[in-house]
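J.: Quick one: sequence plus predicted model below, questions after.
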Amino acid sequence: MPDFPAPTVRVVDVYPYREATSGRQFLVLHRAEGHAYAGAWRMVGGKIDPGETAWAAALRELREETGMVPRRFWSLPSVNTFYDWSRDIVALAPAFAAEVQGGVTLCAEHDAYEWLPPAEAASRLGWPEQQRLLRLADALLEAGPLAPSWEIPLPPRGKNGGHS
């Protein structure tokens, strides 16, 4: 049997949402030209820095890509799994949901954003696993209280209004 590398955890997915008067909405971001996945609608995501936890990377990516700090932050009880043929690895991406409020400030990686109802937001995402995870986040919120073990306590807010 050929050797196959162990699954790797190098990236995170974050599914920002808000509770609007018209119902729950999820944020989708349009990737700008010159960046990976240019022209695609995506959720927040990115690499885990050396020495960084997955949940800290998720908070950092949310802040960097949208300028937002969550009021509630939790880990989905599932991961995004995919095969990266260019590196011949199976990748595992921890997935998080973040309840946010306020305006979006896009970074240069994105050129547009939309707040959409769950089904429409999921249909914008190109990867089936990301569609599944967004739907899972919505279903868990609809089902009632989240399991306490999924909730991630947020660090105290820093002087700049963000979490330190």
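T.: In hand now; what should we look at?

J.: hey, let's count contacts and neighbours off CA atoms from now on
T.: Will do.

J.: now the strands for the protein?
T.: 11-20, 23-31, 41-42, 44-47, 72-84, 89-99, 110-116 (DSSP state E).

J.: quick one, the fifth one and strand 11-20 angle?
T.: What it means is strand 72-84. 140 degrees (axes from the mean of the first three to the mean of the last three C-alpha atoms, to 10 degrees).

J.: ok, and here's another one to check against it:
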Amino acid sequence: MSDYPTESSDFAVQVVGAAIVDSLDGPRQILVARRSAPEALAGLWEFPGGKVEPEETCEQALQRELSEELGIESILGQEISGPLMQGWQLNDRAAMRVWTSEISAGNPQPLQDHSELRWVNLDETLLELDWIPADFPIVQTLLETL
């Protein structure tokens, strides 16, 4: 897969997510979040994040979402490039861009949309979690690139 998206896309909803690692310099673990809602996704694991508002850049939206959902501030690292201009397709209406991230302030708590947070080793055990199907290819790419 190329480092640069090659296919154009035009999704109505831009979503952003964070692959929060213990260290951007030498990542060994990732913080994953278990969804509490909606019912169809409850209990599945995902990258924390959310929708980009019209007045925000993707990076600003991700920082806001991490603050709202987990109560943290973070340093963004590299983007985990997806196959599309808008990142990774989630459904017919939405695509997600994902960045690596390291916590710079705060202690992560499941404040919104999540029932549990868990630090997981960045190895094959990460693939054993019950991921939201659209996030699974991103997890695989993350493991290949880190």
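T.: Okay, I see it. What you see is a predicted model, and the numbers here were worked out from it, not measured in a lab.

J.: related to what we said a few turns ago, as JSON lines, the strands of the first structure with mean neighbour count and distance to residue 58 of the first structure would be great.
T.: Converted to JSON lines, the strands of the first structure look like this (neighbours: other C-alpha atoms under 10 Å; distance: least, C-alpha to C-alpha, whole Å):
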{"stretch": "strand 11-20", "mean neighbour count": "22", "distance to residue 58 of the first structure": "6"}
{"stretch": "strand 23-31", "mean neighbour count": "21", "distance to residue 58 of the first structure": "15"}
{"stretch": "strand 41-42", "mean neighbour count": "25", "distance to residue 58 of the first structure": "14"}
{"stretch": "strand 44-47", "mean neighbour count": "20", "distance to residue 58 of the first structure": "7"}
{"stretch": "strand 72-84", "mean neighbour count": "17", "distance to residue 58 of the first structure": "10"}
{"stretch": "strand 89-99", "mean neighbour count": "21", "distance to residue 58 of the first structure": "7"}
{"stretch": "strand 110-116", "mean neighbour count": "16", "distance to residue 58 of the first structure": "17"}
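
J.: how about those strands, which one is nearest residue 61 of the first structure?
T.: strand 44-47 (6.2 Å; C-alpha to C-alpha).

J.: Show me what the closest one is packed against.
T.: In terms of contacts (3 or more C-alpha pairs under 8 Å, 6 or more residues apart in numbering; DSSP states H and E), strand 44-47 of the first structure is packed against strand 11-20, helix 54-66.
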